[in-house]
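**Q** Coordinates for the following, if possible.
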Amino acid sequence: GECNFVIRYGLVTNEISMIQAQARARAENSSYTLVDVRGSGVVEKELVNEFRQKMMNKAIVKIGNMDQEEFKKKITNYQLEAIQERKMLLNKKKKKKQNDSPSEVSFSCRGCNKDVCRGEDIEVVSQMHHVVVSTEFRSLYNKKDNTNLQERLVEYETNQFVACNTCGQRWGSMMLYRAIELPSLHVKNLVVTCKGKKISKCAKWKELDVCFPAFDLSAHASLVDEALDSD
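**A** Here you go, the predicted structure:
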């Protein structure tokens, strides 16, 4: 309907919103009022919007007087520039997502520099626990009870930690996943080497630009058999 009064109390967004609000005052002798709130800065914002409105009106007049062919040419150029910028952004995102292969990564003990495992030996449980599936890894660590480290969820639980059997440096925790014992590594306790270069500090797995495969239960049927035999 046609409003006689349009009052905005301390509400200012952009010039489009301002013009829309003013347009609601369509009745004869109607008024548009902005009420300032101390310290809100709405007056300053409204002045900026008024300036933008003036610039927009000038641009509309200029475009209206522009030669049709020149107008089409400028629009085409702007569209091509926008497409090119979009392609560049997508390429940058794609490059960021290109992860190193697990085969290019290796891990050693932070305490004695003993080789621990390679990236190819690691799979991920529940998108967070990096477990070692290599059978050779078993001869490198000791399991110790740790009552302070105890996490019990629907699919797994942890109540032991894994430590280097040479120097005693902790490597991670032992987790029980679907009745299978799996050593889960904490990368902060290891020295990471990627493409031949050592990474001095790596506190979390997400800081490592490597995409490890998800743990495949069916591919490790022998571990399931061992768990059943031990019962």
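**Q** going forward, measure contacts and count neighbours with C-alpha atoms only.
**A** Will do.
**Q** I7 and T33 touch, don't they?
**A** Yes - under the criterion of CA atoms under 8 Å, I7 makes contact with T33 at 4.8 Å.
**Q** Now do the helices in this structure.
**A** For the chain, applying DSSP state H gives helices covering 15-23, 42-64, 68-97, 221-230.
**Q** got those as TSV, with mean neighbour count columns?
**A** Formatted as TSV, these follow (neighbours: other CA atoms under 10 Å):
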stretch	mean neighbour count
helix 15-23	15
helix 42-64	14
helix 68-97	11
helix 221-230	12
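**Q** got those helices as CSV, with distance to S184 columns?
**A** Formatted as CSV, those follow (distance: least, CA to CA, whole Å):
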stretch, distance to S184
helix 15-23, 55
helix 42-64, 55
helix 68-97, 25
helix 221-230, 15
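**Q** Determine which of those approaches A163 most closely.
**A** Of all those, helix 221-230 sits nearest to A163, with 20.9 Å by CA to CA.
**Q** on contacts alone, who are the packing partners of the closest one?
**A** Judged by 3 or more CA pairs under 8 Å, 6 or more residues apart in numbering; DSSP states H and E, helix 221-230 is in contact with strand 180-185.
**Q** List the buried residues in the strand it packs on.
**A** For strand 180-185, the neighbour count (16 or more other CA atoms under 10 Å) marks I180, E181, L182, P183, S184, L185 as buried.
**Q** Relative to C117, which of these is nearest.
**A** For the buried residues of strand 180-185, the residue nearest C117 by CA to CA is L185; the value is 10.2 Å.
**Q** returning to what we had before: return the member of the buried residues of strand 180-185 nearest to N49.
**A** Checking those against N49 with CA to CA, the nearest one is L185 at 56.3 Å.
**Q** And for the closest one, nearest residue in space, chain neighbours not counted?
**A** Leaving aside its chain neighbours, L185 sits nearest to G172 (4.3 Å; criterion: CA to CA, 6 or more residues apart in numbering).
**Q** let's see this one next to it:
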Amino acid sequence: MYLGSVKFFRHLIITIVLLLFVTPLILAIIFGVKLHTAQQQLKETVPGSQVLSAQGNEAVQTGNAANSTNAAGNSDVTAFQQSTDTSDATVASDLTQQLESSLEDQTTILQQQLSDSFGQQSTVIQQQFDGLSDDIAPLSSRLSYVVSNKLYGFKDQLNTSMEEQTAALQQQLDDSFTQQSTVIQQQLDSFSQQINALEEQLTQTNQKLDALSQSGESSTAP
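**A** Next comes the predicted model:
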């Protein structure tokens, strides 16, 4: 069965590791695309500022031309030039503020997306680990059951082997005791025969002594 097997757990761990490595890469690509879009928007807004600057330069040139013909127009040209410079500075400041605001908004959105993505990934990983724990519980019970059966069988085999070895040892002891008893009995029989032989020799010796004694008495009689 694939579910609950070692291969399943190995594939699950590899998938989680790949997600942890691939997710930041995907988010970095998304951030790069959004940054490129912001740069394009900035490039599209900059030409407007360049047009205003060109118009201001033309106005300055026109004012300079008018200055050569009419000195009274100097004040008007100076005021227009200051107004143009102020307008350019205002446009540049507005563009800078818009760019900073856009970057801040995009950074905030990206951070929120990253936080949401990591939160979702953490939830999914936690659910997977919870499911893994639920799968491990019956697997552990099953493993305990198998180990208990194996140990019980091994215990039976060990008891049987010990009983057989004890019976064999008892048989060897009985055989050895029987053999030793037979040898001792044979030695006792041999010893008894030797005693009987000695008794016969002693009887014969006594008879000879009695005969000699009787012979001596008869020879000394008057």
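**Q** What's the TM-score once they're superposed?
**A** The TM-score (TM-score structural alignment, normalised by the length of the second structure) is 0.23; 67 aligned residues with a CA RMSD of 4.1 Å.
**Q** ok so, going back, quick one: which of the helices of the first structure is nearest V125 of the first structure?
**A** Taking CA to CA as the criterion, helix 221-230 is the member of the helices of the first structure that comes nearest to V125 of the first structure, at 14.7 Å.
**Q** what's the angle between the closest one and strand 180-185?
**A** 120 degrees (axes from the mean of the first three to the mean of the last three CA atoms, to 10 degrees).
**Q** How far does the longest helix anywhere in the second structure sit from its chain's centre?
**A** Looking across the second structure with DSSP H, the single longest helix is helix 74-220. Chain-centre distance of helix 74-220 of the second structure: 19 Å, with CA atoms, centre = their mean, to the nearest Å.
**Q** I'd like to know which elements it is packed against.
**A** Packing partners of helix 74-220 of the second structure (3+ CA pairs under 8 Å, 6+ apart): helix 6-69.
**Q** Now do the helix it packs on: which elements does it pack against?
**A** helix 74-220.
**Q** quick revisit: tell me the spacing between the residue nearest to L185 of the first structure and L182 of the first structure.
**A** Counting by CA to CA, to the nearest Å, the separation of G172 of the first structure from L182 of the first structure is 11 Å.
**Q** One more: A82 of the first structure?
**A** Using CA to CA, A82 of the first structure is found at 51 Å from L182 of the first structure.
**Q** What number of residues are in the vicinity of D116 of the second structure?
**A** Number of residues near D116 of the second structure (other CA atoms under 10 Å) recorded here: 12.
**Q** can you check Q55 of the second structure too?
**A** 13.
**Q** That one and I13 of the second structure, how far apart?
**A** From Q55 of the second structure to I13 of the second structure the distance is 65 Å (CA to CA).
**Q** Please apply the same query to L139 of the second structure.
**A** 18 Å.
**Q** can you check Q165 of the second structure too?
**A** Counting by CA to CA - Q165 of the second structure and I13 of the second structure are separated by 50 Å.
**Q** Kindly report the same for E44 of the second structure.
**A** Distance, E44 of the second structure to I13 of the second structure, using CA to CA: 47 Å.
**Q** do I30 of the second structure as well
**A** 26 Å.
**Q** and what of L20 of the second structure?
**A** The spacing between L20 of the second structure and I13 of the second structure, counted by CA to CA, is 11 Å.
**Q** and if you look at Q120 of the second structure?
**A** Separation of Q120 of the second structure from I13 of the second structure (CA to CA): 17 Å.
**Q** before we move on, what about S49 of the second structure?
**A** Relative to I13 of the second structure, S49 of the second structure is positioned 55 Å away (CA to CA).
**Q** who has more neighbours, these two?
**A** The neighbour comparison of S49 of the second structure against I13 (other CA under 10 Å) goes to S49, with 18 against 13.
**Q** doesn't T90 make contact with the more buried one?
**A** No - the criterion here is CA under 8 Å, and S49 of the second structure misses it with T90 at 10.0 Å.
**Q** gap between L114 of the second structure and V17 of the second structure?
**A** Relative to V17 of the second structure, and taking CA to CA, L114 of the second structure is found at 17 Å.
**Q** more neighbours, the two?
**A** Neighbours were counted for L114 of the second structure and for V17 using other CA under 10 Å; L114 has more, 16 against 11.
**Q** what's the closest non-adjacent residue to the more buried one?
**A** Counting by CA to CA, 6+ apart, L27 is the residue found nearest to L114 of the second structure once chain neighbours are left out, at 7.2 Å.
**Q** how many other residues sit next to that neighbour?
**A** A count of nearby residues for L27 of the second structure, using other CA under 10 Å, gives 16.
**Q** Then T84 of the second structure?
**A** Look at T84 of the second structure: counted by other CA under 10 Å, it has 19 neighbours.
**Q** Identify the residue nearest it in space, chain neighbours excluded?
**A** G56 (5.6 Å).
**Q** can I assume the one you found is in contact with S83?
**A** No - the pair G56 of the second structure and S83 fails to qualify as a contact (CA under 8 Å) at a distance of 9.0 Å.
**Q** These two: who's more crowded?
**A** Counting neighbours by other CA under 10 Å for G56 of the second structure and for S83 shows that G56 has the greater number, 20 against 13.
**Q** How about D145 of the first structure: what's its closest non-neighbour residue?
**A** Counting by CA to CA, 6+ apart, Q160 is the residue found nearest to D145 of the first structure once chain neighbours are left out, at 4.4 Å.
**Q** Please tell me I have it right and the one you found contacts S173.
**A** Yes - contact criterion CA under 8 Å: Q160 of the first structure and S173 qualify, at 5.7 Å.
**Q** Give me the more crowded residue out of these two.
**A** Between Q160 of the first structure and S173, S173 has the larger neighbour count (other CA under 10 Å), namely 25 against 21.
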